[in-house]
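**Student:** Prediction below, plus the sequence it came from.
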Amino acid sequence: MRIGFVGLGVMGRPMARNLAAAGHDLALYRAKPDVDGHACESAADAAERSEVVILMLPDTPDVDNALFGADGVAEGLKPGSLVIDMSSISPTATKTFARRIEELGCEYLDAPVSGGEVGAQQATLTIMVGGRPEVFERARPIFEVLGKNVTLIGGPGAGQTAKVANQIVVGLTIEAVAEALLFAEKAGADPAVVREALLGGFASSRILELHGERMINQAFDPGFRIRLHRKDLALAIQAANELDLALPNTAATQQLMNAAIADGDGDLDHSALHRTLRRGKS
């Protein structure tokens, strides 16, 4: 396919490389030298050259601007084009974006991912999709290049809702692992040995396995930055407010992330919450 790709950062760059390696013809906005494709001067230019446009951007305002700002994707779309937003943004805003793109005679999917930079590099991402089933089927060959677990969750915005739920589970589990390992250390046990024991029991998890090791080794190169995870938990709390729903532990974990950012750790991996707890911040 002819694919426009907008957003070539930590996640977008390896995803674009995988698409190029699979034989897709890429039009790249803000191209990087190590990604094969045509370098475009604007998001509109990338859209004009493509039948599918993928966005992989940090936050809701970034997607809004890339789609509908000056020289944005919407200005370059042709009737029948497909826009796939793989960023992690507001489910509410996503529904509005989908409606506006569909009013142009085009199609829209929200398809946020989980799996981090390693998943993007190895094409093993989990992809959570919102949109119409027939549009999902059109995009399936693209998703199968990028990930291993691809699920149509529901209508527009449902993919973003699933991603917010994912980030609640991941954030709270990281915080729980950090508390447990810090508790073990302060109580006089070797946290590395405690972790090994817990991996054989009911407390075992992928986060205990991977991020628990990061915490023990104090190895916090990102991964997934605390700053971005805080943004995702803010989306959860915003949506919960709209639903009159209490998410007390999500709010507490977001506050811990606020403390980490205030201490200058916002660009470390989210497992660095262990450092924040060690400093006694809450």
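**Tutor:** Structure received.

**Student:** make it CA atoms for all contacts and neighbour counts henceforth
**Tutor:** Will do.

**Student:** so how far is the strand or helix carrying Glu185 off the chain centroid?
**Tutor:** Assigned by DSSP states H and E, Glu185 belongs to helix 158-186. Chain-centre distance of helix 158-186: 15 Å, with Cα atoms, centre = their mean, to the nearest Å.

**Student:** here's the one I want to compare it with:
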Amino acid sequence: MSTIGFIGLGIMGGPMARHLAAAGHDVVGFNRSPEKTRALVNAGGRAAGSVAEAVAGADVVALMLPDSPDVESVLTDGVLGTAEPGTLVIDFSTIRPDVARDLAGQAAEHGLRMLDAPVSGGQGGAENATLSIMVGGADADVDAARPLLEVVGKTVVHVGPAGAGQTVKAANQLIVAGNIALVAEALTFLQAHGADLPAAVEVLGGGLAGSAVLDQKAQKMLDGDFAPGFRVDLHHKDMQIVTSAAAQAGVVTPLGALVAQLVAATRSAGDGGLDHSALFRTIARLNGDLS
């Protein structure tokens, strides 16, 4: 069993840390809001008062943080100066691919082994340990991390060297946002023609138009249930990663650029704290159906 310093115990990190504790690992958690460590302690883990305290003596350091600057800050200010050489650092956060590559280089200079391992599956995937994990890094480090990754995820795939995990996650977020936007448009179209919406969703789901987004989000859109599983604010950040990384590579993503604008518009309308299925509200506004 490993000693794991887990930094970031929010909607995603909290359940993941608890799964690792339930699997018998010694999990020491830190969160900027200390009250979020209580659930981990109740699950058999321990609470730390600082990043350095969580990292000290850990075999593995896990990060689940909101954005690139957060990961950079935690790594440079708390991990690099505290973790012992040979420590495995697994970053579950979704950040820019170029930042992931740079941080992996910095970690290596300090004798640490770093993987970028962003996840897909949302809050439900984290709570049910069914996440899809796309991992970038060295073969040996991925092999060492795999037993831990398989505790929190159902699909664990090594997708390439440092930064590759974040590149695949960006592509994932592009597809998800585009799919949500199209489901929202399709439902608005069906409503305008007076279709039986539950029946329409059922038959669409049985054909080529079927998708996890249709299965998980269509009914929520129809019910007006936008309680956050994955917030618009975070998907906005992810779409900025997509557009930035595409520009760096000289790749044209016309649909991606449009979807990024729709996500940004949803956030600007005050819906940033809602689930990303609230793109439906933006489509409704464009059609004059929502004030």
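**Tutor:** Looks like it came in fine. These figures come from a predicted structure and were not determined experimentally.

**Student:** that older thread, what is the corresponding segment of the second structure for the helix or strand just after the helix holding Glu185 of the first structure?
**Tutor:** Where DSSP H and E defines the elements, the next helix or strand beyond helix 158-186 of the first structure is helix 191-199. With TM-score structural alignment applied, helix 191-199 of the first structure matches the range 197-205 in the second structure.

**Student:** mean deviation (superposed) between the matching stretch and the first structure, please.
**Tutor:** Here the mean offset of stretch 197-205 of the second structure against the first structure after fitting is 1.5 Å, by mean Cα distance after the TM-score superposition for the first structure.

**Student:** Show me what that stretch is in contact with.
**Tutor:** Residues outside stretch 197-205 of the second structure that contact it (Cα atoms under 8 Å, 6 or more residues apart in numbering): Leu187, Leu190, Gln191, Gly210, Ser211, Leu214, Asp215, Ala218, Gln219.

**Student:** doesn't the last one fall inside a helix?
**Tutor:** In other words, Gln219 of the second structure. Yes. Counting by DSSP: H, G, I helix; E, B strand; the rest coil, Gln219 of the second structure is found in a helix.

**Student:** roughly how far apart are it and Ala284 of the second structure?
**Tutor:** Relative to Ala284 of the second structure, Gln219 of the second structure is positioned 15 Å away (Cα to Cα, to the nearest Å).

**Student:** same thing with the third one?
**Tutor:** Counting by Cα to Cα, the gap between Gln191 of the second structure and Ala284 of the second structure amounts to 11 Å.

**Student:** quick one: the lengthiest strand in the second structure aligns where in the first structure?
**Tutor:** Longest strand in the second structure, counting residues (DSSP state E): strand 153-160. Strand 153-160 of the second structure corresponds to residues 147-154 in the first structure, going by TM-score structural alignment.

**Student:** how far apart are that stretch and its match in the second structure?
**Tutor:** When the second structure is overlaid, stretch 147-154 of the first structure sits 0.4 Å from its aligned residues on average, using mean Cα distance after the TM-score superposition for the first structure.

**Student:** Show me the contact partners of that stretch.
**Tutor:** Contacts of stretch 147-154 of the first structure (Cα under 8 Å, 6+ apart): 119-120, 123-133, 136, 143-144, 159, 162.

**Student:** that older thread, so between Gln191 and Ala284 of the second structure, which is more surrounded?
**Tutor:** Taking other Cα atoms under 10 Å, Gln191 of the second structure and Ala284 do not tie; Ala284 has more neighbours (17 against 13).

**Student:** ok so, going back, list the buried residues in the match of strand 153-160 of the second structure.
**Tutor:** Across stretch 147-154 of the first structure, burial judged by 16 or more other Cα atoms under 10 Å covers Gly147, Val150, Thr151, Leu152, Ile153, Gly154.

**Student:** just stretch 198-218 of the first structure next, same as before
**Tutor:** Neighbour counts over stretch 198-218 of the first structure (16+ other Cα under 10 Å) mark Ser205, Ile207, Leu208, His211, Gly212, Glu213, Arg214, Met215, Ile216 as buried.

**Student:** what does the last one align to in the second structure?
**Tutor:** Looking back up the chat, that one is Ile216 of the first structure. Taking TM-score structural alignment, Ile216 of the first structure has Leu222 as its aligned residue in the second structure.

**Student:** mean shift of the host helix or strand of its match relative to the first structure?
**Tutor:** Assessed by DSSP H and E, Leu222 of the second structure sits inside helix 212-223. Mean deviation of helix 212-223 of the second structure relative to the first structure after superposition (mean Cα distance after the TM-score superposition for the first structure): 1.0 Å.

**Student:** State the next helix or strand along the chain beyond that helix.
**Tutor:** helix 232-249.

**Student:** so who does Ala246 of the second structure touch?
**Tutor:** Counting by Cα under 8 Å, 6+ apart, Ala246 of the second structure has contacts Val252, Thr253.

**Student:** these two touch, right, Pro97 of the second structure and Pro161?
**Tutor:** No. Shown here, Pro97 of the second structure and Pro161 do not form a contact pair, counting by Cα atoms under 8 Å, at 10.8 Å.

**Student:** Tell me which of the two has more neighbours.
**Tutor:** Applying other Cα under 10 Å to Pro97 of the second structure and Pro161 shows that Pro97 carries more neighbours, namely 25 against 16.

**Student:** For that one, give its distance to Gln166 of the second structure.
**Tutor:** Applying Cα to Cα, the value for Pro97 of the second structure to Gln166 of the second structure is 5 Å.

**Student:** now Ala39 of the second structure
**Tutor:** Going from Ala39 of the second structure to Gln166 of the second structure by Cα to Cα gives 29 Å.

**Student:** When these two are compared, which one has more neighbours?
**Tutor:** A direct count of neighbours by other Cα under 10 Å for Ala39 of the second structure and Gln166 places Gln166 higher, at 31 against 17.

**Student:** hang on, the more buried one packs against Thr94?
**Tutor:** Yes. The pair Gln166 of the second structure / Thr94 is scored as a contact, 6.5 Å apart, by Cα under 8 Å.

**Student:** list the residues that contact both of these two?
**Tutor:** Residues touching both Gln166 of the second structure and Thr94 (Cα under 8 Å, 6+ apart): Pro118.

**Student:** so the longest strand of the second structure versus helix 164-192, what angle?
**Tutor:** Relative orientation of strand 153-160 of the second structure versus helix 164-192 (axes from the mean of the first three to the mean of the last three Cα atoms, to 10 degrees): 120 degrees.

**Student:** what's the mean deviation for the helix or strand hosting Ala21 of the second structure versus the first structure?
**Tutor:** Here Ala21 of the second structure sits within helix 13-22, counting by DSSP H and E. Helix 13-22 of the second structure differs from its equivalent in the first structure by a mean of 0.5 Å after superposition (mean Cα distance after the TM-score superposition for the first structure).
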